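Enquirer: Build me a model from this:
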Amino acid sequence: MVGYSERKDELQKRLRRAEGQVRGIQRMVDEDTYCIDVLTQVSAVTKALETVALSLLEDHLSHCVAEATAQGGAVAEEKLREASAAIARLVRS
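Expert: Below you'll find the predicted structure:
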């Protein structure tokens, strides 16, 4: 079982909302909407996806990493490396 299983419906709702925002941005571009208005919407969808990513990261840390840490050893080290790499990817994006 993955850490986000209990919040799966909430995550899917947020992702559907972000998907709708992206479709809205596509329409704006099709309709030659003013650049700043399009950029504002891009910023909003970026923030929505960042919120999903942070929620998934929090679940991963509190579930997967916590369980691996309790086991200790190589499993714990691997989960910590994996989490660190995921955080680095989020920070760079």
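Enquirer: Only C-alpha atoms from now on, for both contacts and neighbour counts.
Expert: Will do.
Enquirer: where along this protein do the helices fall?
Expert: Along the chain, the segments classed as helices by DSSP state H run 8-30, 35-60, 66-71, 73-92.
Enquirer: can you redo those as a markdown table with mean neighbour count?
Expert: What follows is these, written out as a markdown table (neighbours: other CA atoms under 10 Å):
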| stretch | mean neighbour count |
| --- | --- |
| helix 8-30 | 14 |
| helix 35-60 | 15 |
| helix 66-71 | 14 |
| helix 73-92 | 13 |
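Enquirer: check contacts around the residue nearest the centre of the chain.
Expert: Relative to the mean C-alpha position of the chain, the nearest C-alpha, by CA atoms, centre = their mean, is the one of residue 53, at 1.7 Å. Residue 53 makes contact with residue 90, according to CA atoms under 8 Å, 6 or more residues apart in numbering.
Enquirer: Now the second one, please; I'll put the structures next to each other:
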Amino acid sequence: MNKEKEKAITALKTSKGQIEGIIKMIEDGRYCIDVSNQIVAASALLKKANMLILKQHLNHCVKEAFLNNNGEEKVDEIIELLSRISSK
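Expert: Predicted coordinates:
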């Protein structure tokens, strides 16, 4: 497993722990702003994990596709994904 995937897994595991903590905060009736701040932090980790996975994809899958003269399909996938990300 490469370093981007390892870092992504770490970020995802951390965000999983944060989400479990957020659920407990809500169940315990904690202050809404505190809950919201934790949601923002978990969201940031998910975004970080996504960027690491995309970096790995570009450095390996897309690069390999271009070396084999079929990179256009990979570019289309990236463009579609970026379109979904930017429409949020």
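Enquirer: coming back round to it: can you tell me what the residue nearest to the centre of structure 1 aligns to in structure 2?
Expert: Counting by TM-score structural alignment, residue 53 of structure 1 corresponds to residue 50 in structure 2.
Enquirer: same deal with residue 77 of structure 1?
Expert: By TM-score structural alignment, residue 77 of structure 1 lines up with residue 72 in structure 2.
Enquirer: Which residue, other than its chain neighbours, is closest to its match?
Expert: Distances taken as CA to CA, 6 or more residues apart in numbering place residue 66 nearest to residue 72 of structure 2, at 7.7 Å, with adjacent residues excluded.
Enquirer: now do residue 64 of structure 2
Expert: Spatial nearest neighbour of residue 64 of structure 2, chain neighbours left out: residue 71 (7.9 Å); criterion: CA to CA, 6+ apart.
Enquirer: residues contacting that neighbour?
Expert: By CA under 8 Å, 6+ apart, the contact list for residue 71 of structure 2 reads 62-65.
Enquirer: how does it look with 10 Å?
Expert: Counting by CA atoms under 10 Å, 6 or more residues apart in numbering, residue 71 of structure 2 touches 61-65.
Enquirer: where's it relative to residue 22 of structure 2, distance?
Expert: Separation of residue 71 of structure 2 from residue 22 of structure 2 (CA to CA, to the nearest Å) stands at 41 Å.
Enquirer: Please apply the same query to residue 88 of structure 2.
Expert: From residue 88 of structure 2 over to residue 22 of structure 2 the distance is 23 Å, taken as CA to CA.
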